[in-house]
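K.L.:
next come a sequence and a model predicted from it.
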Amino acid sequence: MKTIVSRLLYSQSSLPRLYAMAASRHGRLLTTDSNKVDEPFKVEEAETVDVPPSPTEKLLVLGGNGYVGSHVCKEALDRGLLVSSLSRSGRSAIQDSWANSVVWHQGSLLSPDSWKDALNGVTAVISCVGGFGSNSHMYKINGTANINAIRAAAGQDVKRFVYVSAADFGLVNYLLRGYYEGKKAAETELLIRFPYRGVILRPGFIHGTRQVGNIKIPLGVIGSPLEMVLQYAKPLSQVPLIGPLFTPPVSVNSVAKVAVRAATDPVFPPGIIDVYGIQRYSQHK
């Protein structure tokens, strides 16, 4: 039987014979194009490639002139995206050439009328909005402002929404109660409004080169060695009370890379990505 099947599959005259057998059995006339030469059936193995995002995709970065936001803008431009940014101060003070390719909007997420036009034509949003201060102020900036953005984006049928939140640091959460309560409230809203298209990134300490005015602060001098050491200490992060303090730092470039990928890759898994997930996804091509 195996020999017969093999001959039927690879013989150049096998297809006409099959057609003739079918015609004689069912009494129907089956025709083939006599000008074509039968060839053995070929199967080629599929190959996956890294396809860049479509240049028609427009990304809005909330807080794009900040530390993380500016790196997100640059990463998105490097990926060939149309990039706009919304912040209270408008255009970034960064003098690098890439900043000229960003469309800068000035407005406050706490005043919807001041930024409603910024969502026009936007296909994805990445929010890097956050801040410190009194508990009430931190809740307003980290929570209410982002909740307003999430609701507005959902109302405009934005495809994907990525929120840069923060890792859980246990006891520290109590000291910065307004900060973490605001973050959690925004996360909850995102999971409700974007259950299949929302991504929450929870980095810990984010290291890299941070520019404050004309001064560049090399946070990587401390953060990079700590990341190398603590990424292998994951079991320690499960220790009650003090465990979260062993959460490894992550580079700002890794956060930016994963944020842009999550905003543009239609198969990127929705939900919460912790610091270990950020490290893992940032290494994927």
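P.N.:
Structure's in. What do you need?

K.L.:
okay, CA-based contacts and neighbour counts for the rest of this
P.N.:
Fine.

K.L.:
ok, Thr264 - contacts?
P.N.:
Pro53, Ala124, Arg160 (C-alpha atoms under 8 Å, 6 or more residues apart in numbering).

K.L.:
got those residues as a markdown table, with distance to Met228 and secondary structure columns?
P.N.:
Listed next are the contacts of Thr264 as a markdown table, based on distance: C-alpha to C-alpha, whole Å; DSSP: H, G, I helix; E, B strand; the rest coil:
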| residue | distance to Met228 | secondary structure |
| --- | --- | --- |
| Pro53 | 31 | coil |
| Ala124 | 32 | strand |
| Arg160 | 32 | strand |
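
K.L.:
of the residues you listed, closest to Leu190?
P.N.:
When these are ranked by distance to Leu190 (C-alpha to C-alpha), Arg160 comes first, at 10.3 Å.

K.L.:
relative to Ser254, how far out is the closest one?
P.N.:
Per C-alpha to C-alpha, to the nearest Å, Arg160 is found 19 Å from Ser254.

K.L.:
go on, Val267?
P.N.:
In terms of C-alpha to C-alpha, Val267 sits 19 Å off from Ser254.

K.L.:
measure stretch 206-215 end to end?
P.N.:
First residue to last in stretch 206-215 (C-alpha to C-alpha) measures 18 Å.

K.L.:
second one coming, line it up with the first:
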Amino acid sequence: MATATTKRLVVCGGNGFLGSRICKSAVARGWDVTSISRSGEPTWSSVTASASPPSWARKVTWERANIFAPATYAPLLKGTDYVVHSMGILLEADYKGILSGKESPISGLARAFSSSKGDSRNPLTRNNGQDLKLEEEAGQFTYELMNRDSAITLAREAEKEKTSAFAYISAAAAPPIVPRRYMDTKMEAESSIARQFPSMRSIFIRPAHMYDSSRAFTMPIAAASGVGAMFNNASGGILGGVFGDVMGTAVIKPLKADIVAEAVVEALSDEKRKGPIEIQQIEELAEKGWRKGML
């Protein structure tokens, strides 16, 4: 294991919008950080305001591995203190197929919103070394595979290595019009991880919409969600209560991605922290973490 003064963190999806910020926050604490993803180091223009890597990125080990093939990343989990699952999808439509003309927009959206999907193999009955498998037509990623099964499998591998804490990036609600299965699979992942791996402290971060000025399209969504959240609070929560399934994140306070990232790192470092972490707790943890950084 890492020494008492240097914690070792592995972030699955560490080259993404939130994952890269989790890596940054952990590096700022002097942790030994490894990112696992298919492509390795991020395309920086997609996660920051610059195409050039920031100075902190040199302190992260950017590894390539396949989340669906545990054998490709299991060796990287050895000696870890903390593991984070920071991956997921909002919609299942095969956009590349639609854009290339291999699939019509109507059939693509029909598959995205269908109530029945081909699942991957149950990750808890998977044999050692056995990969998760895409069962859906054309190898389409599903909520079951990305949001649930990959997380359960990663947690299983982390527990084998006696990782002390596992953080799963869940959600407070789904964005408007996103199929219900998005939240169903998030909740199923939380429940299964907490129940199946009791020896590991499990943390479930539940943000709503995350934004940052470096990703321009997130800003107007955040502004609209902020207005919706204020109106919902002023009306005593009537929008969220009556139309919660429809409005989703449109009436929940959005959070800057850096705040969520700092909260993840602070929650991991707090040995008493476990279970769901809601919006207010995310903000409190982030503030606590930043105060530590100023001391």
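P.N.:
Here it is on my side, so go on. These numbers were taken from a predicted model, which means no experiment stands behind them.

K.L.:
work out the TM-score between the chains.
P.N.:
Overlay of the two chains. TM-score (TM-score structural alignment, normalised by the length of structure 1): 0.70; 225 aligned residues with a C-alpha RMSD of 2.6 Å.

K.L.:
that older thread, more neighbours: which of Val267 and Ser254 of structure 1?
P.N.:
Higher neighbour count among Val267 of structure 1 and Ser254: Ser254, with 23 against 9, using other C-alpha atoms under 10 Å.

K.L.:
helix, strand, or coil at the more buried one?
P.N.:
helix (DSSP: H, G, I helix; E, B strand; the rest coil).

K.L.:
and it, what does it touch?
P.N.:
Contacts of Ser254 of structure 1 (C-alpha under 8 Å, 6+ apart): Ile278, Gln279, Ser282.

K.L.:
the first one contacts Gly204, doesn't it?
P.N.:
No - judged on C-alpha atoms under 8 Å, Ile278 of structure 1 makes no contact with Gly204 at a distance of 10.4 Å.

K.L.:
between the two, which contacts overlap?
P.N.:
Val250.

K.L.:
between the contacts of Thr264 of structure 1, which is nearest Val212 of structure 1?
P.N.:
The closest of those, once distances to Val212 of structure 1 are taken by C-alpha to C-alpha, is Ala124, at 27.9 Å.

K.L.:
test my guess that that closest one contacts Arg160.
P.N.:
Yes - here Ala124 of structure 1 reaches Arg160: they are 4.8 Å apart, a contact under C-alpha under 8 Å.

K.L.:
what do those two both touch?
P.N.:
Ala263, Thr264.

K.L.:
which residues in the stretch 51-200 of structure 2 form helices?
P.N.:
Per DSSP state H, counting those that start in this stretch, the stretch 51-200 of structure 2 carries helices over the ranges 95-100, 105-112, 143, 150-160, 181-196.

K.L.:
mind listing the strands for the stretch 51-200 of structure 2?
P.N.:
Taking DSSP state E, counting those that start in this stretch, the strands of the stretch 51-200 of structure 2 run over residues 60-64, 82-85, 165-169.

K.L.:
about what we covered before: looking at structure 2, which of the contacts of Thr264 of structure 1 hold up?
P.N.:
On the basis of both residues aligned by TM-score structural alignment, their matches' C-alpha atoms under 8 Å, nothing of the contacts of Thr264 of structure 1 survives in structure 2.

K.L.:
any chance of the helices of the stretch 51-200 of structure 2 in CSV, with mean neighbour count and distance to Asp32 of structure 2 too?
P.N.:
What follows is the helices of the stretch 51-200 of structure 2, written out as CSV (neighbours: other C-alpha atoms under 10 Å; distance: least, C-alpha to C-alpha, whole Å):
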stretch, mean neighbour count, distance to Asp32 of structure 2
helix 95-100, 13, 36
helix 105-112, 16, 39
helix 143, 25, 31
helix 150-160, 24, 16
helix 181-196, 19, 25
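
K.L.:
which one of the ones you listed lies closest to Leu255 of structure 2?
P.N.:
Closest among the helices of the stretch 51-200 of structure 2, using C-alpha to C-alpha: helix 181-196, at 18.5 Å.

K.L.:
same for the closest one, what does it pack against?
P.N.:
helix 143, helix 150-160, strand 201-205 (3 or more C-alpha pairs under 8 Å, 6 or more residues apart in numbering; DSSP states H and E).

K.L.:
what's the first one aligned against in structure 1?
P.N.:
If I follow you right, that is helix 143 of structure 2. Mapping helix 143 of structure 2 onto structure 1 (TM-score structural alignment) gives residues 138.

K.L.:
the matching stretch vs structure 2, average distance?
P.N.:
Comparison of stretch 138 of structure 1 with structure 2 after fitting gives an average deviation of 2.3 Å (mean C-alpha distance after the TM-score superposition for structure 1).

K.L.:
that older thread, among the helices and strands packed on helix 181-196 of structure 2, which comes closest to Gly19 of structure 2?
P.N.:
Across those, closest to Gly19 of structure 2 is strand 201-205 (C-alpha to C-alpha), at 12.7 Å.

K.L.:
fine by me, thanks again.
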